[in-house]
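*Asks:* Got a sequence here, can you build the structure:
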Amino acid sequence: MARHDDTILTAALTCFSRYGYAKTTMTDIAREAKVARATVYNTYDSKPDILRAVVKHVTVTMQDKVVDAWKQVDTLDERIDAFFTAVPVAIYDMITTQPEMAELVDEMAATAPDEMIAARADWVDVLATMFRDADVADPQGVADFFYSSAINAKYGSDNRDQVLARLATLKSALLAMVAAQ
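*Replies:* Below is the predicted model:
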């Protein structure tokens, strides 16, 4: 990444979650990043280009956080908890505490579908390493199921406790399946 990329992407995410994607301007992003507007335009051609880069940036940042957390724990149980805390619970918390975040997630799917597909594939690969380390028979298939189930736990949930209960059920089922192998 160029020297301004992280600053611009962090600023863009802040602006998108504060004002919403549609209402955020390149000037807002430049102001938040404390760079000239020309710097933003020299780094990214358009707001959709920034959004696509934000998807990649957020994915890598969250994956790094999860992998770092895994280095601090030993068991599959603890690794699952670390993933839940850093990804589905963190996303749920952002969506429920930042009013424009739900719109941003929808906009990411509409504007950056290729990046969202790539992010999902990257997550499945990261999670497959966790399941490979646990000697799961089909680590890629289990990782795919696990990721989809964990990310979708928020849909139709009335509150955070319900999301946590769904994730606990997923974890229990997964650990039982691994133990039964």
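*Asks:* When you work out contacts or count neighbours from here on, use the C-alpha atoms and nothing else.
*Replies:* OK.
*Asks:* contact partners of the lengthiest helix in the chain?
*Replies:* In the chain, taking DSSP state H as the definition, the longest helix is helix 47-70. Helix 47-70 is contacted from outside by 6, 9-10, 12-13, 25-26, 44, 78-79, 82-83, 86-87, 108, 111-112, 115-116, 119, 123, 126, using C-alpha atoms under 8 Å, 6 or more residues apart in numbering.
*Asks:* One more, please, to line up against the first structure:
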Amino acid sequence: MKIRDENICKAAIKVFMRYGIRRTTMNDIAAEAGLVRQTLYKIYPNKDAVLCAAIRFYSDQSLDAVKEGWKRAHSLADKLDVYFEHAICASFAIVRASPEAADMIGGYTPAGKAEIRRVQAQKAEAIAEILAPYGDRIRLAGLGVDDYADFIQHASIGLRDTANDEAHLRVLLASLKANILSLTGCGRLD
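*Replies:* This next block holds a predicted model:
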């Protein structure tokens, strides 16, 4: 992604969180990015395109942080902690900081929702990679690695979206982690 596009995405995220997606205009995004509206329209044809780019940008940043953290993590337990911290807890904090952020996290428009599904599938693929060494154990439980990774992705998002507060979210994620470690035969929670 070009620096210009990154700046636009960062500006869009700020404005979406401030006003919500429905009330945000291309003018608002352009002003926050330090552009004139016509320049923004040359780069992105409409607000949906900016929304999708912002979702993709945020998700890519999150997934990059996860993969970087995984390089230093040695156990499945450590890798799950990294994933939950960067992919789930970080977005929980953002949603709680601005009630308008929930629209962006949920995608809001059909195009945004499709982009959310795409980035969630990418995260499920990443989870499947760390589960691959435990594939035999997962299959013994009657599951496929990809399906189990998809379940973990969806379950963790569901926990994020229904937790009462951050402490509650962390307890819920610890329970999910314990189940994953038990099923994969890792057993230890470290």
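*Asks:* how much space between the residue positioned nearest the centre of structure 1 and A102 of structure 1?
*Replies:* In structure 1, the centroid-proximal residue (C-alpha atoms, centre = their mean) is T59; its distance is 5.1 Å. As judged by C-alpha to C-alpha, to the nearest Å, T59 of structure 1 and A102 of structure 1 stand 17 Å apart.
*Asks:* got it, and F16 of structure 1?
*Replies:* Separation of F16 of structure 1 from A102 of structure 1 (C-alpha to C-alpha) stands at 10 Å.
*Asks:* more crowded one of these two?
*Replies:* For F16 of structure 1 versus A102, neighbours defined as other C-alpha atoms under 10 Å are more numerous around F16 (22 against 18).
*Asks:* That one contacts T25, doesn't it?
*Replies:* No: using C-alpha atoms under 8 Å as the test, F16 of structure 1 is too far from T25 to be in contact (9.2 Å).
*Asks:* Next up, identify which helix or strand L174 of structure 1 is on.
*Replies:* For L174 of structure 1, the host element (DSSP states H and E) is helix 160-180.
*Asks:* Enumerate every residue touching the residue nearest to A128 of structure 2 when sequence neighbours are not counted.
*Replies:* Leaving out its chain neighbours, the residue that sits closest to A128 of structure 2 by C-alpha to C-alpha, 6 or more residues apart in numbering is A149, at 5.1 Å. A149 of structure 2 sits next to A124, E125, I127, A128, L131 when contact means C-alpha under 8 Å, 6+ apart.
*Asks:* so where do the helices sit in structure 2?
*Replies:* Assigned by DSSP H, the helices in structure 2 fall at 3-19, 26-33, 37-43, 47-72, 76-83, 90-97, 101-106, 110-131, 135-140, 145-162, 166-184.
*Asks:* Report how many residues lie close to Y92 of structure 1.
*Replies:* 20.
*Asks:* Not counting sequence-adjacent ones, nearest residue to it?
*Replies:* K154 (6.4 Å).
*Asks:* same deal with L169 of structure 2?
*Replies:* Nearest residue to L169 of structure 2, sequence neighbours excluded (C-alpha to C-alpha, 6+ apart): A163, at 5.1 Å.
*Asks:* per the alignment, the one you found corresponds to what in structure 1?
*Replies:* In structure 1, A163 of structure 2 lines up with S157, judged by TM-score structural alignment.
*Asks:* Wait, its match touches V163, no?
*Replies:* Yes: using C-alpha under 8 Å, S157 of structure 1 makes contact with V163 at a distance of 6.1 Å.
*Asks:* Which one's more surrounded, the two?
*Replies:* With neighbours defined as other C-alpha under 10 Å, S157 of structure 1 and V163 compare such that V163 has more, 22 against 15.
*Asks:* residues touching that one, list them.
*Replies:* With C-alpha under 8 Å, 6+ apart, V163 of structure 1 has these contacts: V89, A153, K154, S157.
*Asks:* Against M101 of structure 1, how distant is it?
*Replies:* Relative to M101 of structure 1, and taking C-alpha to C-alpha, V163 of structure 1 is found at 17 Å.
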